[in-house]
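A.B. asks: structural data only, the sequence is not supplied:
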């Protein structure tokens, strides 16, 4: 499997191709399946936070994306762990970044499997027996594995254009046709408000969901949005797509025009409320309610079969494209920052490519395990669980682009503290789910006593540990390693020669 970086494929991705690539990368089955399902099931806090989070995201990436692209171009960096290794010369900190990236990618790919599974299940593939119920999931896994096993970044980049055009057509038709058919938006919002106010089946003392967050829910809503915004461009697949642009300013231009996708996301989220008004019954082949089926079922119920098929195809492609990029990015992390660093320092590009293909398959098997053993009733938690983990890499990656003040061992200790705390809390906490572990992304924040995104709380702990230990280690004059980058490296553009070595050029071609 080809590796990718700022010089991937001759670094020929311009503004529009990069825009489609980033859109195809960032707007996934999370957008088409999980967000509307959360809106349908429990309302605004668990679903609509995704809209402000994508709005907050783009000023954040505009701030650091140019510097990341420049230093990657100058030194031939391919992964986030490469950047950290060059900045701190710490193979252990680089290893932590690589392992976290691979781990966090698995539940995100799992969400793509859930998306394809939902389409196949509504289409009627599978049955009610225990083994037959998993047929759509296994077919989704086989399709995903076959598609991503041999595809480089150019294939999903080109398909992303087709995928986005299909999605825009489907959503624009749905957002005008369905409200007109159902009597208008006033009735849709009234129906959603009424459903969210009804007593919950799990606990009649609390309502089903939240139509408009109140003051007590503000922290949950805001930390989900802010934490997700900070996390998204820490994912290795997001970095892969961003660094594939042809120059420093392509990524920043895309940060200015990508908010067009936020409009699309808002419309998609509202389809969850449309399904409430439409009386959609997302019942799985096992006869049990499954909110993840709500959007495919909505299209199945209210559109001609040919248009429903078009929508199903758009959703399936919308899962395959980002999953391909995720698999490539995870494989690159392993081969470059784990395998070559710790096991085979003399590995040839051809050998690395073979290892990458094997690793990409194992990553997808890991994603399949997430789907099989975790609660799928609120699939948006797959993305939020990955966000919890990947957010702990932000201090090392982003802060490292601007300053060398943080001590490398303090960053490693902060990462460990955030990972351990976040994983333990997420593993054991669940307010209303059928599978107890990793069933919720919200928990009470220590000391403050407010409900917040677990990933955001873990990030704050990470940052506190990193700052405190940096003061201590600097006072003790503990070596902070060497930095092979210099200030000017963070401002170079495509016309500045890179320091990339011939073997790396061959590897990423």
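C.D. replies: That came in fine, so what should we check first? This structure is a prediction, so every number in the text was calculated from the model and none was measured. Residues are numbered from 1 along each chain as shown.

A.B. asks: CA atoms for contacts and neighbours, from now on please.
C.D. replies: OK.

A.B. asks: the residue nearest to residue 1 when sequence neighbours are not counted and residue 2, how far apart?
C.D. replies: Nearest residue to residue 1, sequence neighbours excluded (C-alpha to C-alpha, 6 or more residues apart in numbering): residue 353, at 4.9 Å. From residue 353 across to residue 2, the span is 6 Å (C-alpha to C-alpha, to the nearest Å).

A.B. asks: one more structure, for comparison:
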């Protein structure tokens, strides 16, 4: 029964993709990648939430609490709370810049402002490199979710099948596919979280879990070291919450800056799911079944407490939460290669090239997911370390009069090298988030280079629609 429910809900999602394709079967390049900048606040809301609240939150958040205790929740929820008001004020400015420079990708913003090919290459290559862990994270989560729910699928065949489905969505409807599927995904994900949390509440009261959770996590309060890490992570990832090339691509689909502000206002409502996920993780850690990995905290609890038909609902919600982000990543990686890395392709060539790149990206991400043994949150952290380094450059595009493009490029490279080097070698610097250390170096280089050698003033051409 779980398989029937699961397959039926995926069939509904495919129907939504076909609905989004109607009238756009021969979409232009701009319609395919940014929906001709036609999305209103409702579609943009679901699309943006699909990027921010994905399988990383569904599995990574409870997995982090299961592995590290309740202290993990402080920085995970904190950076979202900090990032949302930043996005409310900054994202409309980014959209105006994209409209001005007719940008379809994040590197297009840098090209439109600076006309500097080395900077374009640095931004493009950095974006591609740091989107790979994000794709792998979706496949890891999909493997955990669907394999753990016991619907008869597991391992690399499951990941390969999911990759094929993601490509079908991309090929059929472009960016309209994740936009329409996000509506169904959000409904299913909320239902799944509520179902599992209610099932836990039938077993135990929340206050009965706290003493046991304090014992297994080793402490009931944050240590000074944990406080430094939590606060620096909140600042760093709050600043980087909307710097992802994927988020930028979704922003570019908006009809207006006002539509973006309206979508941003509703996003904090989704934070209600985190207390429910924390409850599930605490029960799994204190009273739940033995788990092979912390990533299984939510799925193991669902499988133990829910009847089979509802397991199919949970499986579909988990699958679509990963698929929406995967499709968005494909639509981001594709034009990065065919439009910004390569030059001189026609619009048709860029579209075909992006679809070819999508196949390669999905294959590579599946391979990375099979080989990785990391917590989902570790992959999430690695992506944030990279994409947040775009912040000084984006701020320069929006607000600086004569920024130096060479200094911005050098700052991105230095921030990436320092942050990732410290992260991959597990080097601690006063327990401060290593990405923030890289970002400070990045900003210092960009600012110092501009002070020593100011760049050209922005082009005063009229905006293009």
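C.D. replies: It's in. Quantities reported herein were computed from a predicted structural model and do not represent experimental measurements.

A.B. asks: quick one: contacts for the equivalent of residue 46 of structure 2 over in structure 1?
C.D. replies: Residue 46 of structure 2 maps onto residue 20 in structure 1, with residues paired by TM-score structural alignment. Taking C-alpha atoms under 8 Å, 6 or more residues apart in numbering, we find residue 20 of structure 1 in contact with 157, 160, 161, 164.

A.B. asks: in CSV: those residues, plus neighbour count, secondary structure and distance to residue 426 of structure 1.
C.D. replies: CSV is the format used below for the contacts of residue 20 of structure 1 (neighbours: other C-alpha atoms under 10 Å; DSSP: H, G, I helix; E, B strand; the rest coil; distance: C-alpha to C-alpha, whole Å):
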residue, neighbour count, secondary structure, distance to residue 426 of structure 1
157, 26, helix, 34
160, 26, helix, 33
161, 19, helix, 36
164, 21, helix, 33
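
A.B. asks: which of those sits closest to residue 465 of structure 1?
C.D. replies: The closest of those to residue 465 of structure 1 turns out to be residue 157 (C-alpha to C-alpha; 39.4 Å).

A.B. asks: translate that closest one into the numbering of structure 2.
C.D. replies: Aligned by TM-score structural alignment, residue 157 of structure 1 pairs with residue 179 of structure 2.

A.B. asks: state the distance from its match to residue 273 of structure 2.
C.D. replies: Separation of residue 179 of structure 2 from residue 273 of structure 2 (C-alpha to C-alpha): 21 Å.

A.B. asks: related to what we said a few turns ago, does the nearest residue to the match of residue 157 of structure 1 once chain neighbours are set aside belong to a helix or a strand, and which?
C.D. replies: Once flanking residues are discounted, residue 179 of structure 2 sits nearest to residue 47: 5.0 Å by C-alpha to C-alpha, 6+ apart. Using DSSP states H and E, residue 47 of structure 2 maps to helix 41-52.

A.B. asks: next, the mean deviation of that helix compared to structure 1.
C.D. replies: For helix 41-52 of structure 2, the mean deviation from structure 1 after alignment is 1.2 Å (mean C-alpha distance after the TM-score superposition for structure 1).

A.B. asks: stretch 414-421 of structure 2 too?
C.D. replies: For stretch 414-421 of structure 2, the mean distance to aligned residues of structure 1 following superposition is 1.5 Å (mean C-alpha distance after the TM-score superposition for structure 1).

A.B. asks: what sits against the residue nearest to the spatial centre of structure 2?
C.D. replies: Most central in structure 2 under C-alpha atoms, centre = their mean is residue 51, positioned 4.7 Å from the mean C-alpha point. Neighbouring residues of residue 51 of structure 2 by C-alpha under 8 Å, 6+ apart: 246, 247, 324, 325.

A.B. asks: what's the answer for residue 119 of structure 2, then?
C.D. replies: Counting by C-alpha under 8 Å, 6+ apart, residue 119 of structure 2 makes contact with 110, 111, 405, 406, 408, 409.

A.B. asks: any chance of those residues in JSON lines with distance to residue 440 of structure 2, secondary structure and neighbour count as columns?
C.D. replies: Shown next, in JSON lines, are the contacts of residue 119 of structure 2 (distance: C-alpha to C-alpha, whole Å; DSSP: H, G, I helix; E, B strand; the rest coil; neighbours: other C-alpha atoms under 10 Å):
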{"residue": "110", "distance to residue 440 of structure 2": "20", "secondary structure": "helix", "neighbour count": "24"}
{"residue": "111", "distance to residue 440 of structure 2": "24", "secondary structure": "helix", "neighbour count": "19"}
{"residue": "405", "distance to residue 440 of structure 2": "17", "secondary structure": "helix", "neighbour count": "28"}
{"residue": "406", "distance to residue 440 of structure 2": "17", "secondary structure": "helix", "neighbour count": "19"}
{"residue": "408", "distance to residue 440 of structure 2": "13", "secondary structure": "helix", "neighbour count": "29"}
{"residue": "409", "distance to residue 440 of structure 2": "14", "secondary structure": "helix", "neighbour count": "22"}
